[in-house]
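In: A structural model of the following input is requested.
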Amino acid sequence: MIKKLLAFLMILSLLGSSMLALADDAKTVYTSDFTKDEDGWYGRGAMSFHTADGTLKTVGRQSAWNSPGRDFPLIEGGKYDLSVEVKQDDLDSANFMISIAHTIGGAETYENLAHGTAKKGEWTTLTGSYTAGDFSRYVLYVETTGADTLDFEIRNFTVTAPEGEPEPKPTEPPMVIEEAGEVPSLKEIYADSFDFGSAAPQMVFRDPKWLNLMKTQFSILTPENEMKPDSVLDVNGSRKLLKETGDETAVAVHFDAAKALLRFAQQNGIKVHGHVLVWHSQTPEAFFHEGYDTKKPYVKRDVMLGRLENYIKGVFEFLDENYPGVVVSWDVLNEAIDDGSNWLRNSNWRKIIGDDFPNYAYAYARKYAPEGTKLYYNDYNTAIPGKLNGIVKLLKSLIPEGNIDGYGFQMHHSATFPSIQQIKTAVETIADLGISLRVSELDVTVDNNSEASFKKQAHYYADVMKILIAHKDQFEAVQVWGLTDMMSWRGSQYPLLFDGNGNPKPAFWAVADPETYQ
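Out: Presented below is the predicted three-dimensional model:
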């Protein structure tokens, strides 16, 4: 009997060692910590903020997808286990999901990864799994089903790779860089001409490697989403102000999602370009309705103008009080010209206020912006003749009032379109208006990551830079839209200067020295 017991114990011991070996392969990718701040989470169509109890609370929801979300640097082929605790205090029970929004080539798709039902006042754990597909961006979020306006809290959001994470796929063969000094700094190269910068995705603020790359290369940053209206406008807070004051024009704002970028810029002496105040997209629908309630009618023109002014005022007051001098310029208005009519698109702004809504937006921005803040109009497809005509028409209607400073070119191009001559014509046409210029969103796609494609891409970048350098007296900044190919919204087409490992591509060297690049 003793021998059998010893044998059994030996088997258990061997099994335990085997299980321990398997566990050693597992890697905890992320565990949330809401004790000090939002830990990189932001409200998707709602407001998310950390509480004194170390949880993340989401309020002001209007749709089931309104949720706390966070960008995660998942790796294609990686297997991930997900877990989160949720709690709600309003319904007898509510259904929750962990979901993912993944993006490739600019198209966002969704999957539901975990389901669970939370009873009133009880913490409930949701668990699920996900194998990462071929995407350039992954946003994990917690949403509800059938409880569109429910406030709720989350805690202990954990992502584990049970088999360990695979190595990221480089977008070109890795380059061995012995010393950081071998890679020149773009911000230093162009210091006498204009600021050189980048969009800064949320994930970079969790990795010292990417923070160092930004500090080394760029003198100005733009948040990808964290200062757009749906991240800044606090719908729930605005409802509370309305209830307290009876003022339909009262507006509350918050910058919870942008704090990581703003703090980083403030601490490192890097400028920030604000993006964006007024846009037809990514603006809470409730902002346009009576009582901040989408079930009620649109507000009248005078109320909408009041909300517009108070919103812009609140943005500038908050930034001036908390991050003085950090945000040096703004896209006041974004993508207002329709691609079909080549005039103002029929947005909520236009339907409620009228064709003069851009004039009011710039007048309010000028009224409340700190002295020296540059105010821009930003748009895409500037090199397309019809669109260019509409943009010029809008700029000419704004310039005489003295409230607009410049124009931002969104250059989301491919290595074959538009032509360099079209870009040159567009730049010269708008430069002739005598206003400041910037390239706000630059990337150049290619079909694959072959040597030939990267060489073609590099020559395109070099030709674009030559045009910009020729007008350097008017250009305030040139900003690529993203840090590395893996972080780009067009990541499957390898559009940026650095590959997925942070190595400089041929395009980097072309931008660094466009005149002599071969």
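In: use CA for all of it now, contacts and neighbours both
Out: Will do.
In: helices along the stretch 401-518 of the chain, start to end?
Out: Taking DSSP state H, counting those that start in this stretch to define them, one finds helices in the stretch 401-518 of the chain at 420-431, 451-470, 506-512.
In: return the most buried member of those helices.
Out: Of all the helices of the stretch 401-518 of the chain, helix 506-512 has the most neighbours on average by mean count of other Cα atoms under 10 Å, namely a mean of 22.
In: list of residues touching it?
Out: Here helix 506-512 makes contact (Cα atoms under 8 Å, 6 or more residues apart in numbering) with 184, 186, 189, 454-455, 457-459, 461-462, 465, 496-498, 517.
In: could you redo the last one with a cut-off of 7 Å?
Out: Outside helix 506-512, the residues within contact range by Cα atoms under 7 Å, 6 or more residues apart in numbering are 186, 189, 454-455, 457-459, 461-462, 465, 497-498, 517.
In: stretch 293-301 too?
Out: By Cα under 7 Å, 6+ apart, the residues outside stretch 293-301 that reach it are 285-286, 288-290, 352-353.
In: can you redo the helices of the stretch 401-518 of the chain as a markdown table with distance to residue 270?
Out: Converted to a markdown table, the helices of the stretch 401-518 of the chain look like this (distance: least, Cα to Cα, whole Å):
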| stretch | distance to residue 270 |
| --- | --- |
| helix 420-431 | 27 |
| helix 451-470 | 22 |
| helix 506-512 | 20 |
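In: please give me the structure for this one as well, since I'd like to look at both together:
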Amino acid sequence: MRISYILLSSILSSVFARPRINEYNGTCWSEEFNIPCCQNSDTLILRTTYDGIWGMENGEWCGIGNRNIRPIDDFPPSPPPIFDIETFDDPAAECDISDSITGDSLAKEAPFRFGVGLTGSYFYSSTTLSKTMRELIKYQFNSMTYTNLMKPSYVLDHEACIENAANGIEDVVLNFSGIVDGLDFAYKNGIHIRGHVLVWHAQTPDWFFKVGFDSENELVDPATFEYRLESYIKQYISFVQYNYPGVVDVWDVVNEAVEIENETLFDASTGWNTRVLTLDGNENLWYKILGPDYVIKSFRLARKYALPNVKLVYNDYNTFQTYPHDKTQAIINLLNILREEDLVDAVGMQSYLGVEWPSVKEYVRGFERFHEAGYEIQVTELTISAPSGDDWLEKQAKQYEEVFSKIIECVNEGYNISSVTVFGLQDGYRFYGSDSTKTRLFDHDLQKKPNYQAIMNILKENNGEVNNDEINNGDINNEIPNEIPNEQETSIIIDNENDDNEIIIEEDNAIEVITPEPNITEPILPEPTPYESIIPEISTIESVPSQGAVSNEISDSFIDPSYFTCDEQDWKCKYEKSCLCIVQVTKCFVSSRNDKEKCKQLSIECSKIWTL
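Out: Have a look, this model is predicted:
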């Protein structure tokens, strides 16, 4: 498998001894990210990122060395001023939420992180501008997801990018003014935010891909676009983790890159049905410029700049669907490729569920298959369509009860389900003049709906069973682990008058139409694509040509002397040389001809790059 030298630091770091950059001077550089420094002198390097070198002690990440290795002139800017919500006319001010912020709490009862979507398609309609809604979120949830405002089209600053281009600069410019209020609120109240989303074929402006950042111009060449992509991801991730450490600890790196509906829409040669076109015929410009590698390149950059305790996620809709092609298997194939380079931490199941389709059994089969493949699961945008009839509230409660019963059942069977996010706070969203949404857990007056109580009953029943078992075993542990945050804005329209029972999924500006196969209750799954046919042999790893090829055989001197030529304070040079050295260590370990003890010695020699 071809592995970029920059990323090998995150793959084989377990074989490295700790580099002793300098002696500790009594301060801990990684504490600014809410990550402690490693205490043991022999802690192994497990990951190298743009900001530092990382290991693990007692199952927790810790910083190695006595300094941040990011160049001193490359730190992100401070955030812009936040909005004074005291001057804002809260549309929910009249709501009496006393019952909703006392007693039961979803966050406290759930065995996973329980998140909520922040509705709003522009800043002044954002949920966190309401003091009343803030109080409800603080009490009921421990994670939030901007349904729109963190997407590329909302943070990329067009005018500033054009100004850069006029001065011959290809770096993008980001404007964070639309999200700093939510980030600040989350940081001050111990709430996590799911970073949604870095790369998506929708809601990314076309000028981002064009010469001069001008929509009228032609597409840029691949090298220029890769530069822009790195500039974008680097600035975005760095800004949030420096200014709001610990808040955004999960990113949806790539969204909806897998397609199965029509063979003209995807590239099947990749083994994971890479989206080429949207259903309305628009080109996926990420693919057009970089080909299918745009996904792995994006994950590589995210891993390079994200802190080690930040989880990277591939997110998609209908992750359970198996016809007309097997989408679940296609996603697993993609995840397997990413996992080979330690680039992905979880799969995001958006979970837009209709009244009739999918069945709960079909939906849960997606959980089963991702679990069998060894992946952490995050339910990122849970939205269940409201049934019709005067008794729709009771029917809806039953829907949520069935879904959460199965989710809890999976958790109790050992599935790693780290978060569930419901994708919106209230029916009839008060920031909008007219909103007919009926899928949320709180009504127009922010009162608990029957579906809220149905979920709570499942959670409390589960805790009662768990606590009884723990007491019987003499091991009482009332702490509930909260692992991760959640996701995005979509509506589902069920056309009951359509004989094909089409489900139209409208996610922001993108519309996907899914037509369930009629009269098929147990669709026959195609034979899964063999894993080996998708992942090339690791023996094809390539080092960087400009630095000279490294032989699989270990020379008497063990290591290329050029690796030790960096100036003492040239951390960028040392980072690059260290990554090259990892390539040599990789080849050493994968070759059957080499003595593994010599390979370990080589890894120790590589660590000395940082000390000279």
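In: can you tell which of the helices of the stretch 401-518 of structure 1 is closest to residue 393 of structure 1?
Out: Among the helices of the stretch 401-518 of structure 1, helix 420-431 comes nearest to residue 393 of structure 1, with 10.6 Å by Cα to Cα.
In: what's the closest one aligned against in structure 2?
Out: Aligning helix 420-431 of structure 1 against structure 2 (TM-score structural alignment) gives residues 360-371.
In: that stretch vs structure 1, mean deviation?
Out: With mean Cα distance after the TM-score superposition for structure 1, stretch 360-371 of structure 2 departs from structure 1 by a mean of 0.8 Å once superposed.
In: if we can go back for a sec, with distance to residue 72 of structure 1 as new columns, can the contacts of helix 506-512 of structure 1 be given to me in CSV?
Out: Below are the contacts of helix 506-512 of structure 1 laid out as CSV (distance: Cα to Cα, whole Å):
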residue, distance to residue 72 of structure 1
186, 27
189, 32
454, 27
455, 31
457, 28
458, 29
459, 33
461, 29
462, 32
465, 32
497, 21
498, 19
517, 36
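In: wait, which of those is closest to residue 310 of structure 1?
Out: residue 186 (38.3 Å).
In: contacting residues for the counterpart of that closest one in structure 2?
Out: Under the alignment (TM-score structural alignment), residue 186 of structure 1 pairs with residue 106 in structure 2. Counting by Cα under 7 Å, 6+ apart, residue 106 of structure 2 makes contact with 114, 140-141, 456.
In: returning to what we had before: for the contacts of helix 506-512 of structure 1, which one is nearest residue 405 of structure 1?
Out: Residue 405 of structure 1 has its nearest neighbour among these in residue 465, at 22.1 Å by Cα to Cα.
In: map that closest one onto structure 2.
Out: Using TM-score structural alignment, the equivalent of residue 465 of structure 1 in structure 2 is residue 404.
In: could you report the distance from the residue lying closest to its match once chain neighbours are set aside to residue 100 of structure 2?
Out: Distance criterion Cα to Cα, 6 or more residues apart in numbering; nearest residue to residue 404 of structure 2, sequence neighbours excluded, is residue 455 at 6.4 Å. Distance, residue 455 of structure 2 to residue 100 of structure 2, using Cα to Cα, to the nearest Å: 14 Å.
In: can you tell me the closest non-neighbouring residue to residue 275 of structure 2?
Out: Once flanking residues are discounted, residue 275 of structure 2 sits nearest to residue 266: 4.4 Å by Cα to Cα, 6+ apart.
In: where's that neighbour relative to residue 255 of structure 2, distance?
Out: Distance check for residue 266 of structure 2 against residue 255 of structure 2: by Cα to Cα, it reads 15 Å.
In: one more: residue 92 of structure 2?
Out: Counting by Cα to Cα, the gap from residue 92 of structure 2 to residue 255 of structure 2 is 32 Å.
In: neighbour count winner among these two?
Out: Set residue 92 of structure 2 next to residue 255 and count neighbours by other Cα atoms under 10 Å: residue 255 wins out with 21 against 18.
In: OK, contacts around the counterpart of that one in structure 1?
Out: Under the alignment (TM-score structural alignment), residue 255 of structure 2 maps onto residue 334 of structure 1. By Cα under 7 Å, 6+ apart, the contact set of residue 334 of structure 1 is 276, 278-279, 377-379.
In: format these as CSV; extra columns: secondary structure and distance to residue 412 of structure 1.
Out: Formatted as CSV, the contacts of residue 334 of structure 1 follow (DSSP: H, G, I helix; E, B strand; the rest coil; distance: Cα to Cα, whole Å):
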residue, secondary structure, distance to residue 412 of structure 1
276, strand, 17
278, strand, 20
279, strand, 18
377, strand, 16
378, strand, 13
379, strand, 10
